[in-house]
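Colleague: Need coordinates for the following:
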Amino acid sequence: MRTMIDRQEAVVVTGSAGRLGRAVVEHLAAAGVRVVGVDREAAPAPPGVRVHTMPVRDPGALRPVFRGARAVIHLAAMPNPRTGPGHTIYTTNTAATYAVLDAAAEEGVPRVVTASSGSMLGISGGPHDLSPLYAPLDEEHPARPQDGYALSKQADEAACAMFHRATGLSVAALRFPAIGTSGLLRERVLRERAEPGFLRRGLWAYVEVRDLARAFAAAVAADGIGWEVFAVAAGDTLSDVPTEELLRRHHPDTIIRRPLPGHTSVWDTGKAARMLGWRPEFTWREAEPVSA
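Modeller: A predicted model of the protein is given here:
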């Protein structure tokens, strides 16, 4: 069962100037939700959205911003393993997440929704090729991080669980594959066609940024969340080859637990559908035609 977001109580979005942050802010603002942004860099925002320019690593500084908020959507992070040395990414991301959770708990914020990552499963990055243990991938698949970014996301989820146990804070973490805009998705499809298997480590998975923004809004509004992880992804792959054939060819040791007909995604988003009422709406196959 879900409820609507109370439009009178603000939703705070950290990392509001980032690609995903902008999409989330725009989605909430368009729905009439009062939004407050937090980012270390000043950037344009929709009318009526106030943005606090500050680093997201000091819970004491965050508390006045969070006071009275309906929820916090935490997106501020170094967004991938290529943004710096592993130790810098790890310490930056984990410090920010802990600060956000701490400030939210102290201020009595009812819910935090945070960005985790499918990278923590260890398949999409790191020095060694790994295959999924099974498909479709669900929230129970073991984490096997191979880099500082992936490890930071595993640690973030552990911090979320700890704050829920210790304080009762309601926390949802969304795990997702590569974020795409229409143009970027077309580039990936063309690259996979030219170099079959190019996207094998990402399992040919994606989520369109507007669909992901909808998922964060749904996680704010949903009832019955104590501490939960949700897989969020598009319903199809970035390949013209059927999914089961892709797995047999590039991940032959992966156990296929149930049929994946046609171009069905390797990600199982059934939990998000059941608990959040969220389902992906975008597929690149119905967007602008992709051609070489």
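Colleague: contacts, neighbours, all on C-alpha from now
Modeller: Noted.
Colleague: For residue 173, give its distance to residue 208.
Modeller: As judged by CA to CA, to the nearest Å, residue 173 and residue 208 stand 18 Å apart.
Colleague: Mind checking which of those two has more residues around it?
Modeller: Under the neighbour definition other CA atoms under 10 Å, residue 173 and residue 208 were set side by side, and residue 173 has more, 25 against 22.
Colleague: Could you also give me the structure for this next sequence, so I can compare it with the first?
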Amino acid sequence: MSYAEYSTPHHQTRFSAEFFNTITLADVEGLFQNDILPHVLLRDSVTKWNLDRTVPSAIAEIVVAAGEEIPCYHDLRPIFETPEKAFYNEGMSSLCLQIGKQQIVRYHFSKLRLIVNYNNHEYNLLVAKRLLDRVHDSNLLSPNLIAELKLNRFAEPLAGFKVTETPLYTLGSLLHERWVLEDVLNARAEFLYFRRAVPFQHQDAEPSFLFLPTSFFNDGRTLMNKADALYSAKIIAMRERIRSGGFDSLGFISWTADHYSAICKILSLTSSTATLFNVPLPKISSTFFDGHSLDSGISHRLRAEIDQSWPDRSVGKI
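Modeller: From the prediction side, this is the model:
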């Protein structure tokens, strides 16, 4: 028997390579809820180690039990290359570790693989669990979509990445990135805009509905604070679009100090709208709209679509 065969865990064993390739997000949630995961010991917990010819037969020497204390990756790293050479040259079949001053444990070489696999995925499991917690707590998805999400494999590649396969669990690393919230809002706004724009393609005309992302007004706010700043290409294009009169409704998102405002119709520029930017109303009118007022209403169909995509249009902290 080769060392690879001897040291490779059965594919159905918990924490084997196949285990991490096949478990779903629902399985990950169950691992935490049922306290199945082991506990990784602190660095330098392994004080001594040696190899032995005894072939382990006890279950505790072959698999990782729920809640078991296991060495960390750093403590195992000096041992990695030794077992294979000793297996062929000296017939060694197990690893004995002294943990702390008194505890002695014996591992089958296949269990050593399991422990290394878990160390490699400990953080990935944690961020996947945090991702699920965030999805549940924030009401980002309906219960049906959450159930569908949980059916996806833990390490399943994200759709849309052609160059590299990015595992699903990596989404959890974005939870503390504040810019992600802005990107999500802008993506939903873009989706709303394109959904409205599709019918106009058949008419060879520009869409009658404009929706501006947060970056538009962030750029505008910066320019307003500079007396001699030139208007950006986006603002110039916006003014020309409004001057053309080829639309009947406009919406935009503003982001100010963690507060997002989604305004989905403008009958006229009012003082409440100006307050959002902390600049005088005439300056907003002259900079973005060149004096043109927006006095058209929104159709019932558009209103329904906006309510569906943006159920809460009031200023709120996210």
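Colleague: Any idea what the TM-score is?
Modeller: Overlay of the two chains. TM-score (TM-score structural alignment, normalised by the length of structure 1): 0.25; 128 aligned residues with a CA RMSD of 6.7 Å.
Colleague: Run through the helices of the stretch 51-200 of structure 2 in chain order.
Modeller: Listed in chain order, the helices of the stretch 51-200 of structure 2 (DSSP state H, counting those that start in this stretch) span residues 73-76, 82-90, 109-138, 143-150, 178-201.
Colleague: neighbours around residue 301 of structure 2, how many?
Modeller: Residue 301 of structure 2 - counted by other CA under 10 Å - has 9 other residues nearby.
Colleague: what do you get for residue 165 of structure 1?
Modeller: Neighbours of residue 165 of structure 1 using other CA under 10 Å come to 13.
Colleague: Please identify the helix or strand for it.
Modeller: helix 148-167 (DSSP states H and E).
Colleague: what helices or strands is that helix leaning on?
Modeller: helix 86-107, strand 170-175, strand 227-231 (3 or more CA pairs under 8 Å, 6 or more residues apart in numbering; DSSP states H and E).
Colleague: Check these for me and report the most buried one.
Modeller: Most buried of these, by mean neighbour count (mean count of other CA atoms under 10 Å): strand 170-175, with a mean of 24.
Colleague: I'd like to know how far residue 150 of structure 2 sits from residue 112 of structure 2.
Modeller: Taken as CA to CA, the span from residue 150 of structure 2 to residue 112 of structure 2 is 30 Å.
Colleague: ok, the two, which is more surrounded?
Modeller: residue 112 (26 against 16).
Colleague: tell me which residues of stretch 120-127 of structure 2 are tucked away?
Modeller: Buried residues in stretch 120-127 of structure 2, counted by 16 or more other CA atoms under 10 Å: 124, 125, 126, 127.
Colleague: In a markdown table: these, plus distance to residue 188 of structure 2.
Modeller: Output for the buried residues of stretch 120-127 of structure 2, formatted as a markdown table (distance: CA to CA, whole Å):
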| residue | distance to residue 188 of structure 2 |
| --- | --- |
| 124 | 28 |
| 125 | 28 |
| 126 | 28 |
| 127 | 24 |
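Colleague: Quickly name whichever of these is closest to residue 240 of structure 2.
Modeller: Minimum distance to residue 240 of structure 2 across those is 46.3 Å, recorded for residue 127 (CA to CA).
Colleague: Distance of that closest one relative to residue 32 of structure 2?
Modeller: Distance from residue 127 of structure 2 to residue 32 of structure 2, by CA to CA: 12 Å.
Colleague: Residue 186 of structure 1 - how many residues pack around it?
Modeller: Neighbours of residue 186 of structure 1 (other CA under 10 Å): 21.
Colleague: quick one: contacts for the closest residue to residue 32 of structure 2 other than its chain neighbours?
Modeller: Excluding its sequence neighbours, the residue lying closest to residue 32 of structure 2 (CA to CA, 6 or more residues apart in numbering) is residue 129, at 7.9 Å. Going by CA atoms under 8 Å, 6 or more residues apart in numbering, residue 129 of structure 2 touches 25, 28, 29, 32, 172.
Colleague: Just the ones in helices from the residues you listed, please.
Modeller: 25, 28, 29, 32 (DSSP state H).
Colleague: Count residues in the vicinity of residue 131 of structure 2, would you?
Modeller: Residues near residue 131 of structure 2, counting by other CA under 10 Å: 20.
Colleague: Next one: it from residue 178 of structure 2, what distance?
Modeller: 15 Å.
Colleague: and if you look at residue 99 of structure 2?
Modeller: 42 Å.
Colleague: and the strand or helix carrying residue 262 of structure 2, which residues are buried?
Modeller: Using DSSP H and E, residue 262 of structure 2 sits within strand 259-263. Buried positions in strand 259-263 of structure 2, judged by neighbour count with 16+ other CA under 10 Å: 260, 261, 262, 263.
Colleague: Kindly report the same for stretch 157-171 of structure 1.
Modeller: For stretch 157-171 of structure 1, by 16+ other CA under 10 Å, it's 157, 159, 160, 161, 163, 164, 168, 169, 170, 171.
Colleague: Between these, which sits nearest residue 180 of structure 1?
Modeller: Scanning the buried residues of stretch 157-171 of structure 1 for proximity to residue 180 of structure 1, where the rule is CA to CA, the winner is residue 157, at 23.4 Å.
Colleague: returning to that earlier point: what about residue 99 and residue 178 of structure 2, which has more around it?
Modeller: residue 99 (19 against 11).
Colleague: who touches that one in this structure?
Modeller: Counting by CA under 8 Å, 6+ apart, residue 99 of structure 2 has contacts 45, 46, 47, 48, 105.
Colleague: Could you double-check that residue 255 of structure 1 sits in contact with residue 135?
Modeller: Yes. Between residue 255 of structure 1 and residue 135 there is a contact under CA atoms under 8 Å: 6.2 Å.
Colleague: neighbour-wise, which of these two wins?
Modeller: Each of residue 255 of structure 1 and residue 135 has its neighbours counted (other CA under 10 Å); residue 135 has more, 21 against 15.
Colleague: nearest residue to that one other than its sequence neighbours?
Modeller: Residue 135 of structure 1 sits nearest to residue 256 (CA to CA, 6+ apart), 4.9 Å away.
Colleague: can I assume the one you found is in contact with residue 134?
Modeller: Yes. Look at residue 256 of structure 1 against residue 134 with CA under 8 Å: they come within range, at 5.8 Å.
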